[in-house]
Each structure stands twice: as structure tokens, then as C-alpha cells.
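Novice: coordinates only, no sequence provided:
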């Protein structure tokens, strides 16, 4: 995973303060427009868990919320695993159905879009289409989309959050079943609005450039 800029300031937070900070940033986005929020991180950071913790505070702020996981928008196994089950390049470039995710989830929340989102497209475990129904996200609604390697694909979003791990922490914390993906993360350069240092989830820190 790419390194941090040379000159940065790091603001330590508690997990609760991180949630409050992100909720405030999301709620500051214009109403009644929709807000597409991408939460990105390697498996040890559990970006889906953080997305889940934002749901109730945002609803309490009067924002309808829809949770979607990029893991429900993987390509069929015949495409995803064309070069084997453990190919880091395929994992990085070919696993995610970027077109399907954009068409079914992100584009409908463009200004003037329909607001009708398909929350799940492909069941990777069963290798068949999900049977999900379309969901309509109301005015001022927030889409919380979690996944890994989302932020170098130019997906449209109003706010993007990257949970950053140092190379050492990524190496130590990566679950055994995903260790083969480490080479893919080595060259990953995410473009995020908010970067959170996440070596220790109990002690996250906001990262910003020094003025």
C-alpha cells in the first residue's frame, strides 16, 4: 500500500471520535442531494465495520442510509479466477465489477438520477446472481459503500475515506487466507478525501498534509 506524504500532520482520535468526525463530514454535504461515501481499506481494517458504525448516527441526523458492500459486486468466477485463485494482479484489476457497481449503485445517485439502487448484484460464494430488489434512497440519503482497492478506479463519490496501514502492520495483520494479495497492495495508491491511520484500530488518527 502506498506510503503517506513526507510532510503530514496526524491527529489522534478515539474510535468514537472518528465516527463523530466522519458523520459530521457526511452531514455537512449538501441536502437534499444524495451523498455517496466510499470506505476503503485492506481486510485487516474492516472498512465494512466502520461503515456499519456510521449508520445510526447518520439516521439520527435525519439522513436516510443505504449500506452496500463492494463484495456483492464481484465478477463471476469464470472471469475473476481466469488466471487462478491466487493471482494478485487479477485481484487488483479484475475482481471488482466496476461497470456493474457504477451502473447499479453510483450512477443512479448522480444529480438528476433515479435514486433506485441495486444493493447486491453477484453472490460470489454461490457464483450466481443475487436476487436483491431495487431500493429507492430518499432525498438527502447517504450511500455507505465499503470495500478494498476502491479508490484508484475513479468511482464517483461525494466523500472517500481510506483506512491506511503501514507496510509492516499490513504484513502482520493480513489474515492467512488473504496473504497472497499482499503484492497487490504494495503498489496501491488510493485517492481519498480523508485518510485515517489505522495500524491500531483502537487508536485511529486523521492524516493531513502540513500547511
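Specialist: Here it is on my side, so go on. As the structure is a computational prediction, the values presented were derived from the model and not from experiment.

Novice: drop to CA atoms for contacts and neighbour counts, all remaining ones
Specialist: OK.

Novice: what does stretch 137-146 contact?
Specialist: 30-40, 47-48, 51, 63-70, 115-117 (CA atoms under 8 Å, 6 or more residues apart in numbering).

Novice: actually stretch 45-62, sorry about that
Specialist: Under the contact criterion CA under 8 Å, 6+ apart, stretch 45-62 has outside partners 19, 22-23, 27, 39-41, 64-65, 67, 69, 144-148, 163, 165, 198, 201.

Novice: please compare the first structure with the one that follows:
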């Protein structure tokens, strides 16, 4: 294992290069996964413009727009870490409305948002079509042990100490949900210090 320190800009460039190396004759489903404290959506957002500059159509989707209704999500209370880990995200909805349509031969028609958790109602947004060679950028937390299909997965890793330190007090109840979560992403990024990330290379030439 080799740990390669990077700047934030270098990390963005590395991920963009990995994505652009994916075949252009099919859609690329990319996930940026990490604890809420890592703000995975911020890294996913930073990838959009560089990819578009390379001629890649991009569609941004967030798992927070695919939460289950409150009656299901909060069945065991508002601060249950097991529910937070296993049943908050509507993985069936993500598959049906986002990931499966981007399979080879799929329609390419994606629903960017399924549920508005603030209003606890369906989002009522229209479908968006992702063009040929397009990239889906999905961000979320605890997504890489749910058998979801991706062409490239990025995980922002925090040490236990950094996770506890950077998690707001009102979300401290979520910390047990990350216990034992050990995904095997395509790109593993040490993210204890967001301005000084480090890429973990596990394969020679990776």
C-alpha cells in the first residue's frame, strides 16, 4: 500500500482523469461516498465543470434526495444508528430511477430527485436524459455496501478520531452507524484533512 499526498485540486484532477478514462460508448455511473462530515457532495460538485470541459455530459444526483418517507425512515426513532445505516436511503428507488436506466441499452432517462425529506413529499421533478458518454455523479454516505452498480467508486475515509471530531454534536448519534463500515472502493482517499487529502494506492501502477 502506498499513500500519495495530494492537494485538493490534484485530487479533483485525479478523479476526473479516472472518470474520463472510462469508455465513452456507455454511461459512467460514479459515486462519491463518505461520512456526512466529509461533505462528499462538495467533491462531486467540483468534478462537474472539468468533466464538461472534456466534452462529457454530466448529471448530478444526491442520495439525500432518495430518502425513504419519514414514516419508514424514522420508524425506530429519529436517532437510531442502525436505521440510518441500513434503511434511510431508498436503494430500490436509486436503482429503478437512476442507476438501472444507465445500464447498456437503458433509456438514459434519470429521475434526479425522488423524495423531498423536508416536506416529506414526492419531489415532483421531471426526468432528465443523460447523453451518450455521459457521467452520473452521485454523492452520499454508507452507499458502498448496498450492492449498487457503479463504474467508478470513490470513498472519502476518516479515522475514528477525525470522524468524531468533525461530526456536529447534533449528529453524534450517527457515529455508531460507521462502525465496521469498510468499503472496497476503486479510489480510497484519506480525508482527515480535506485541504491535504491522500490517495491510497493498493495495486502497483494504480
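Specialist: Right, received. Where do you want to start? Note that the structure is predicted; figures quoted are calculated from it, not measured.

Novice: the contacts of stretch 45-62 of structure 1 in strands, which ones?
Specialist: Among those, the ones falling in strands (DSSP state E) are 39, 40, 41, 65, 67, 69, 144, 145, 146, 147, 163.

Novice: what sits closest to the residue in structure 2 that the second one lines up against if chain neighbours are left out?
Specialist: Taking TM-score structural alignment as the alignment basis, one finds that residue 40 of structure 1 is matched in structure 2 by residue 33. The shortest distance from residue 33 of structure 2 to any residue other than its chain neighbours is 4.7 Å, reached at residue 155 (CA to CA, 6 or more residues apart in numbering).

Novice: okay but the one you found is in contact with residue 34, surely?
Specialist: Yes. Under the criterion of CA atoms under 8 Å, residue 155 of structure 2 makes contact with residue 34 at 5.6 Å.

Novice: where along structure 2 do the helices fall?
Specialist: Secondary structure of structure 2 (DSSP state H): helices located at 8-20, 40-53, 70-73, 81-86, 91-94, 160-166.

Novice: counterpart of the fifth one in structure 1, which residues?
Specialist: Yep, that's helix 91-94 of structure 2 we're talking about. By TM-score structural alignment, helix 91-94 of structure 2 lines up with residues 98-101 in structure 1.

Novice: give me the residues contacting that stretch.
Specialist: 70, 73, 121, 153.

Novice: let's go with 10 Å and repeat that
Specialist: The contact list for stretch 98-101 of structure 1 (CA atoms under 10 Å, 6 or more residues apart in numbering) reads 68-70, 72-75, 105-107, 117-122, 150, 153-155.

Novice: ok, average deviation of that stretch from structure 2?
Specialist: Taken over the aligned residues, the distance from stretch 98-101 of structure 1 to structure 2 averages 0.4 Å (mean CA distance after the TM-score superposition for structure 1).

Novice: may I see the buried residues of that stretch?
Specialist: Under the neighbour-count criterion of 16 or more other CA atoms under 10 Å, stretch 98-101 of structure 1 has 98, 100, 101 buried.

Novice: re the thing from before, residue 185 of structure 2 is nearest to which of the helices of structure 2?
Specialist: Residue 185 of structure 2 lies closest to helix 8-20 among these, at 12.6 Å (CA to CA).

Novice: got the angle for that closest one vs helix 40-53?
Specialist: Put simply, helix 8-20 of structure 2 runs at 60 degrees to helix 40-53, going by axes from the mean of the first three to the mean of the last three CA atoms, to 10 degrees.

Novice: which ones are touching residue 25 of structure 1?
Specialist: Counting by CA under 10 Å, 6+ apart, residue 25 of structure 1 has contacts 19, 159, 194.

Novice: adding distance to residue 179 of structure 1, write those out as CSV.
Specialist: Output for the contacts of residue 25 of structure 1, formatted as CSV (distance: CA to CA, whole Å):
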residue, distance to residue 179 of structure 1
19, 29
159, 29
194, 26
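
Novice: just the buried residues out of those residues, in PyMOL syntax.
Specialist: To isolate the buried ones among the contacts of residue 25 of structure 1 in PyMOL, judged by 16+ other CA under 10 Å, type:
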select buried, resi 19+159+194
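
Novice: what is the nearest of the contacts of residue 25 of structure 1 to residue 82 of structure 1?
Specialist: Distance to residue 82 of structure 1, by CA to CA, is smallest for residue 159 among the contacts of residue 25 of structure 1, at 33.1 Å.

Novice: contacting residues around the residue lying closest to the closest one once chain neighbours are set aside?
Specialist: Closest residue to residue 159 of structure 1 apart from its sequence neighbours, by CA to CA, 6+ apart: residue 37 at 4.8 Å. Neighbouring residues of residue 37 of structure 1 by CA under 10 Å, 6+ apart: 22, 26, 51, 67, 106, 142-146, 156-161.
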